[in-house]
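*Asks:* Quick one: sequence plus predicted model below, questions after.
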Amino acid sequence: MSTATVATVPRRRRWFRWLLALPFLFGAASILQVVVLRFVDPPFTAFMAARVIEAWGQGEFGFRVAYDWRDLDRMAPSLPLSMVAAEDQNFAIHHGFDLGAIEKARVHNRKMVERAEKRGRPVTRLRGASTISQQVAKNLFLWQGTNRVSRWARKGLEAWYTVLIETLWPKRRILEVYANVAEFGDGVYGGQAAARSYWGKDAGRLTANESARLAAVLPSPRRYNAHRPGPYVQRRAAGIQRQVRQIGGVAYLEALQ
């Protein structure tokens, strides 16, 4: 065996050991990320960074996101309550994944696909089943999948971060982060930025109707407008206000751990 061959074998072994170590290094780094963000308010999110990069790529170099953190107890209770009512009514009792909602969405989407195929039209009105915990994981750490491989990779990472968030954060912290990083309009992130942008007020002074309108545009904030709501947003907002009463109102937040 030549000297070059002998030198190559240890080098290959080192690379192999590094490859084996990568999953453990990623796991440790992601756990540290989530632990830190339990106590430190995120200065930005992956989705915010992606939106800025997208705007710059389109030549909009002056584009800036609107983002201003507010602690949960400084927001009007109607906002987080409306978000729970609109997005995840089992938030207090599930552990990151709502299996019942996933099954309902699967059945609904299968019917929509079958109906579209019979009519020869594109599929519309598909239903998602992401929980608030999954939304937090996606917004903070991940990206929008642009192809099948990317989407599956993102889904796997989303599940991992969701488990970490549910394990390491209390429910109130999860809801607090979501109310601050959810997109309520193009480049408008969080309840405080939305309240300032649309009504010129602090998030602590949002009315029940305004909060419901903000929740009503989720998860399509660039399609619908909370400030100038059309018929769909108005109907959905009215339904959200009814759901807020049904889940218990302010008592619901007080019971969250």
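*Replies:* Received the coordinates, thanks.

*Asks:* alpha carbons only for contacts and neighbour counts from here, please
*Replies:* Noted.

*Asks:* need the helices for this structure, in chain order.
*Replies:* Shown for the chain, the helices assigned by DSSP state H span residues 3-39, 46-57, 78-87, 99-119, 132-141, 148-168, 171-181, 191-199, 208-216, 231-247, 250-255.

*Asks:* Out of the ones you listed, which is closest to residue 67?
*Replies:* helix 191-199 (5.3 Å; C-alpha to C-alpha).

*Asks:* got the buried residues for the closest one?
*Replies:* Within helix 191-199, the residues scored as buried using 16 or more other C-alpha atoms under 10 Å are 191-196.

*Asks:* chain center to that helix, what's the gap?
*Replies:* Centre-to-centre, helix 191-199 and its host chain are 19 Å apart (C-alpha atoms, centre = their mean, to the nearest Å).

*Asks:* residues making contact with that helix?
*Replies:* Contact partners of helix 191-199, identified using C-alpha atoms under 8 Å, 6 or more residues apart in numbering, comprise 66-70, 75, 79, 179-180, 182, 184-185, 188, 201-203, 206, 227.

*Asks:* which of those residues are buried?
*Replies:* Among the contacts of helix 191-199, those classed as buried by 16+ other C-alpha under 10 Å are 66-70, 75, 79, 179-180, 182, 184-185, 188, 202-203, 206, 227.

*Asks:* sorry, back to before: got CSV for the buried residues of helix 191-199, with distance to residue 152 too?
*Replies:* Below are those laid out as CSV (distance: C-alpha to C-alpha, whole Å):
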residue, distance to residue 152
191, 30
192, 33
193, 32
194, 31
195, 35
196, 36
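
*Asks:* next, the one to line up against it:
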Amino acid sequence: MAKRISPKKSTRTKFRNLTRLLGKVILWFLITTLVWVIALRFINPPITYLMLHRGVERKLDGKEWKIERKWIAVEDLSDNLKKAAIAGEDVNFLQHWGFDFKAMENAFEKNQSSRRVIGGSTISQQTAKNVFLWPGRTYVRKAFEAYFTALIELLWSKERILEVYLNVIETGDGLYGAEAASKKYYNKSAASMTKAQAALLVAVFPNPRRWTPARPTSYIYRKQSLILRNMRRLGKLPF
């Protein structure tokens, strides 16, 4: 005669099996993402989800496929550009550990009384989002962004974070990275960008498909001036 299994014991067994499965999934996720982040410390990301997403958008709009980018090593990037990026996007980049809570608080307060949305993300957060994730503002994506931000701060140097950031960031319609943008807008390499050119390029980073260094608005010129002032306060970079 077959032995009957009580409902309580069956439920406990199912719970244990589910817990084991969940544990395996979490372990697999941690190992995979750890290896991924470590690999990209040494290997330049070949493409990002955003690049593919924008490419598909262009095709759906009846435009040609376009992903223009050229990697340039951090040591070859203009010091003016590196300073401008920090001065314009994350003035405390060299001091924080991935998150600037004061900047987030200030951005939140300003957004309550302004129609223009101000971001409070650090360069590290933007790099994590651009390289490892998809566009969006959901809490799930934000949680993954925080996780990958912590990982790259732990496993990459600040120099590497800035290098990747300046090489994958969207800089125009179908343009990615500072080198492609510099060639497009200034007809020169990002290695020789002037202070004014670097500040103007960084001024359009928040929305490069709306704004362009080729036709700056009065708002972009004001941002450029602010970035130039912040650049003077930064002093010499450690890399």
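*Replies:* Thanks, I have the structure now. All values derive from a computational prediction rather than experimental measurement.

*Asks:* Now the TM-score, please.
*Replies:* The TM-score (TM-score structural alignment, normalised by the length of structure 2) is 0.89; 231 aligned residues with a C-alpha RMSD of 2.2 Å.

*Asks:* just to revisit the earlier point, tell me which of the buried residues of helix 191-199 of structure 1 is nearest to residue 136 of structure 1?
*Replies:* Using C-alpha to C-alpha, those come closest to residue 136 of structure 1 at residue 191, 14.4 Å.

*Asks:* measure the alignment partner in structure 2 of that closest one to residue 103 of structure 2 for me?
*Replies:* With TM-score structural alignment defining the correspondence, residue 191 of structure 1 maps onto residue 178 in structure 2. Distance, residue 178 of structure 2 to residue 103 of structure 2, by C-alpha to C-alpha, to the nearest Å: 25 Å.

*Asks:* Residue 92 of structure 2 too?
*Replies:* The gap separating residue 92 of structure 2 from residue 103 of structure 2 is 9 Å, by C-alpha to C-alpha.

*Asks:* Then residue 146 of structure 2?
*Replies:* To residue 103 of structure 2, residue 146 of structure 2 is 15 Å away according to C-alpha to C-alpha.

*Asks:* swap in residue 60 of structure 2?
*Replies:* Taking C-alpha to C-alpha, one finds residue 60 of structure 2 at 37 Å from residue 103 of structure 2.

*Asks:* what about those two, which has more around it?
*Replies:* residue 103 (17 against 11; other C-alpha atoms under 10 Å).

*Asks:* Trace that one over to structure 1, please.
*Replies:* With TM-score structural alignment as the criterion, residue 103 of structure 2 lines up with residue 101 in structure 1.

*Asks:* now swap in residue 151 of structure 2 and tell me
*Replies:* Using TM-score structural alignment, residue 151 of structure 2 sits opposite residue 164 in structure 1.

*Asks:* go on, residue 125 of structure 2?
*Replies:* Per TM-score structural alignment, residue 125 of structure 2 is aligned with residue 134.

*Asks:* I figured its match was touching residue 158, is that so?
*Replies:* Yes. Residue 134 of structure 1 is within contact range of residue 158, at 6.5 Å (criterion: C-alpha atoms under 8 Å).

*Asks:* before we move on, the earlier item: so what's the match of residue 103 of structure 2 up against?
*Replies:* Each residue near residue 101 of structure 1 by C-alpha under 8 Å, 6+ apart is listed here: residue 129.

*Asks:* can you tell me how far residue 212 of structure 1 sits from residue 29 of structure 1?
*Replies:* Going from residue 212 of structure 1 to residue 29 of structure 1 by C-alpha to C-alpha gives 37 Å.

*Asks:* The two: which is more packed in?
*Replies:* Between residue 212 of structure 1 and residue 29, residue 212 has the larger neighbour count (other C-alpha under 10 Å), namely 30 against 12.

*Asks:* how about that one, what's its partner in structure 2?
*Replies:* Alignment note (TM-score structural alignment): residue 212 of structure 1 maps to residue 199 of structure 2.

*Asks:* show me what contacts that match?
*Replies:* Residues counted as contacts of residue 199 of structure 2 (C-alpha under 8 Å, 6+ apart) are 81, 84-85, 88, 224-225, 227-228.
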